[in-house]
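Participant: structure for the following, please:
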Amino acid sequence: MAGTPVPFTADDYAARMDRAARAAAEAGLAGVLVAPGPDLVWLTGYAPPAATERLTLLVLAAGRDPVLVVPTLEAPDAEKAAGASALTLRDWTDGKDPYAATAPLLDGRGRFGVGDSTWALHLLGLQKALPDTSYVPLTEALPMLRAVKDAAELERLAAAGAAADATYEEILKVPFAGRREADVAADLADLLRRFGHEQVDFTVVGSGPNGANPHHEAGDRVIGRGDTVVLDFGGLKHGYGSDTSRTVHVGEPSAEEQRVHDVVRAAQQAAFEAVRPGAACQDVDRAARAYITDAGYGDRFIHRTGHGIGVTTHEPPYMIEGEEQPLVPGMCFSVEPGIYLPGRFGVRIEDIVTVTGDGGRRLNDTPREMAVVQ
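Facilitator: Modelled structure (predicted):
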């Protein structure tokens, strides 16, 4: 596995905050308000305590210095954040009104983009203090804010993808037959951590009929010979996501199981080949869906073809019909068609793909053929 990447600098975070403020102005917004969550980490490097009812809010507006409103007791940690040198901190103490402290920063009126992680408690408090303001979710107002990755982010995503690949190669060596799905899921989690993940977000192990549920939670079902098993796993390494799926078989597959797998593999390849600058997100979905529909399984492909990935494992852009956002170099997203036959089995194959200057590049390189496990 590659070593630890060079940390992001204060200048990196300052550039991101400036980009967000300018994008907000271009979208007709008075500014951007970001509460604790992935957006705040991406913009500032600051991750305050997750379970706090105290208002913490980054205020960004074009032509103004960024301001971070924080509880006084959290101010020392906020000052240590990597992007803190580009911020003005405004703290408030317990017993005082945090919305009164924030109100002057918003000029009392205008439409603001609000981070998706903002508590309703805080949004309602702002609305009460500033009745002439209005708010729109950032995923609606600025859906592409984090979508295009720079070279340092791509390096982290590639490292996370390589760690997930190493996990898959190792899981093929463990016994499946006679063990519970939860046992194999625990193996996946242990392997992701062994290969450098600081956070494991999901370990789907869908055996036999459970594989027909795309988000099946691994449980007590005992995997048997003859089972098709969907594996979907990922998390965060160096703060950036991995997410890959492969479908394996315990013993030799039947002709039907092999055919369904071959259809999904060809559909995944068709979708990958549709990735190029200027194509619409929906074109990737259309390529996979057309192949599966032509093979007679169109009604059994029941989810979008892909989702963006970065500091979270699911984020914009989404590869789905109706999403006309053009692909540009640096975007990263999953390509993961599947076929699900209720009560019988499912198949999914997933890679993370980044858009390049002339097409796409996979960040997962393990074989896509159906592996036979014991």
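Participant: contacts and neighbour counts: CA atoms only from here.
Facilitator: OK.
Participant: hey, where'd the helices end up in the stretch 1-150 of the chain?
Facilitator: Along the stretch 1-150 of the chain, counting by DSSP state H, counting those that start in this stretch, helices occupy 10-26, 38-44, 75-79, 98-102, 120-129, 138-141.
Participant: the structure of the following sequence is requested for comparison with the preceding one:
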Amino acid sequence: MTIGVGGSTPEQELAKMQDMSGGVAFIDDADREARLDKARALMREQKIDALYLDTTVNLNYFTGLNLKLTERLHGAILPADGPLVYLSPAFEEPKTRSMLKIDGDIRVWDEHEDPSALVIDTVESLGIAAGRLAIDPNAPFFNVDGLRRSGNRYELVNGAAITGACRSVKTPREIALLQRSNEITLEVHKAAARIMREGIGTVEVEEFILEAFRRLGGKAPQAGRPIVLFGEATAYPHGVDYPQSLQDGDMVLLDIGCFLGDYRSDMTRTYVFGNANPRQREVWELEKAAQLAGFAAARLGAPCEAVDAGARGLIEAAPGFEKDYKTPGLPHRTGHGIGIEVHEESYIVKNNKRPLEVGMCFSIEPMICIYGEFGIRLEDCAYMAEDGVRWFTTPSHSVDDPFGYEA
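Facilitator: Below is the predicted model of the structure:
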């Protein structure tokens, strides 16, 4: 039997768990003010006069205002010079004011009024009669279209050059939150492996994972469920729409993560329930080598695509595997940035020329998919430090001892 897999029960594992969320500082108002200052500096460099933030993670990132996206426009305007101005439905103004972490005026619109006109009127009131208005890249189309119709005196540009540039380079406090979030996730992985037994269903494992995160202090994502796959279903990168039951010799793939202080973890472990056969062993070891090749290619100043090329090249050179996203092989990018979203800038993919710099955080997960047999993904997140790349958590050790208990 694979070391660390099986031998326990959900009840035994949950009883041992203690909250791991203490002792790490969360994002505070001083952090948010620094983010706003950085955004303003970038706006001035790029000759952007104002940035419109919609009800997205970007609004939360810069202001701490965490609102639910609806059909009603709700957001903020950040001028290149000057304080924030918030935008709210009139009947939501008291609630919005009670939630503010960064002070600012609130402009409101009533139900019969055009909220896009309020945005443009607000920009004009800030002394910006014409110029470049950057739009939150996550804003829904109906709001962007409304601004396009109402603001024909302005050049509307993609705000990703501001939001992405700020969010993709993390501060030490952000890295500490990501570190703890990943540590919690690794503990859940270890516990989930121990509850595996023949006949257990994927739904039971999913429910255990969600409860384990709660016990350990990590907030489970509101949308979606953990990816838990057995057997042939492990070949599908984002899972299947039917439950499975674990059988001896099955490959097991768990792709899970949590929030801590708004910061995400994302980690995948793949191992065999029972003993690995020669085919499983060979592919697992190739996957492990590819992940390490991607890590080795992550050097300060190297382009993001170099990490993808390092991992992908090893898989494509192996006998029996295809090139250019074809299967059997690696059908998707090698990784993605991680922070307040599980997938964010910068992406570890061919043609991304952005140089790796201190503070960038990303996953390395060059999955091998063999449809009709199984898939193997080993995913860990890493970050760029002053002395080079570092893992947040220790990657899988070996096919026989994935968690390194006997390393």
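Participant: closest to Asp190 of the first structure out of the helices of the stretch 1-150 of the first structure?
Facilitator: Comparing the helices of the stretch 1-150 of the first structure against Asp190 of the first structure with C-alpha to C-alpha, the closest turns out to be helix 38-44 (24.4 Å).
Participant: can you tell me which of the helices of the stretch 1-150 of the first structure is packed in deepest?
Facilitator: helix 38-44 (a mean of 21; mean count of other C-alpha atoms under 10 Å).
Participant: name the helices or strands packed onto it?
Facilitator: If contacts are counted by 3 or more C-alpha pairs under 8 Å, 6 or more residues apart in numbering; DSSP states H and E, helix 38-44 of the first structure sits against helix 10-26.
Participant: residues in the second structure aligned with the helix it packs on?
Facilitator: Aligned using TM-score structural alignment, helix 10-26 of the first structure spans residues 29-45 in the second structure.
Participant: average distance between that stretch and the first structure?
Facilitator: Comparison of stretch 29-45 of the second structure with the first structure after fitting gives an average deviation of 2.0 Å (mean C-alpha distance after the TM-score superposition for the first structure).
Participant: contact partners of that stretch?
Facilitator: The contact list for stretch 29-45 of the second structure, computed with C-alpha atoms under 8 Å, 6 or more residues apart in numbering, reads 49-50, 61-64, 78-81, 101-102, 162-163, 166.
Participant: how about 6 Å then?
Facilitator: Stretch 29-45 of the second structure is contacted by residues 62, 80, 162 when judged by C-alpha atoms under 6 Å, 6 or more residues apart in numbering.
Participant: turn the helices of the stretch 1-150 of the first structure into JSON lines, including distance to Lys173 of the first structure.
Facilitator: Shown next, in JSON lines, are the helices of the stretch 1-150 of the first structure (distance: least, C-alpha to C-alpha, whole Å):
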{"stretch": "helix 10-26", "distance to Lys173 of the first structure": "41"}
{"stretch": "helix 38-44", "distance to Lys173 of the first structure": "35"}
{"stretch": "helix 75-79", "distance to Lys173 of the first structure": "44"}
{"stretch": "helix 98-102", "distance to Lys173 of the first structure": "55"}
{"stretch": "helix 120-129", "distance to Lys173 of the first structure": "47"}
{"stretch": "helix 138-141", "distance to Lys173 of the first structure": "41"}
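Participant: and the ones you listed: which comes nearest Ala177 of the first structure?
Facilitator: Evaluated with C-alpha to C-alpha, the helices of the stretch 1-150 of the first structure place helix 38-44 nearest to Ala177 of the first structure, the distance being 38.9 Å.
Participant: what's the average distance for that closest one when superposed on the second structure?
Facilitator: Comparison of helix 38-44 of the first structure with the second structure after fitting gives an average deviation of 0.5 Å (mean C-alpha distance after the TM-score superposition for the first structure).
Participant: next one: that helix to chain centre, how far?
Facilitator: The chain centroid and the centroid of helix 38-44 of the first structure are separated by 14 Å under C-alpha atoms, centre = their mean, to the nearest Å.
Participant: residue range for it in the second structure?
Facilitator: Residues 57-63 of the second structure are matched to helix 38-44 of the first structure when aligned by TM-score structural alignment.
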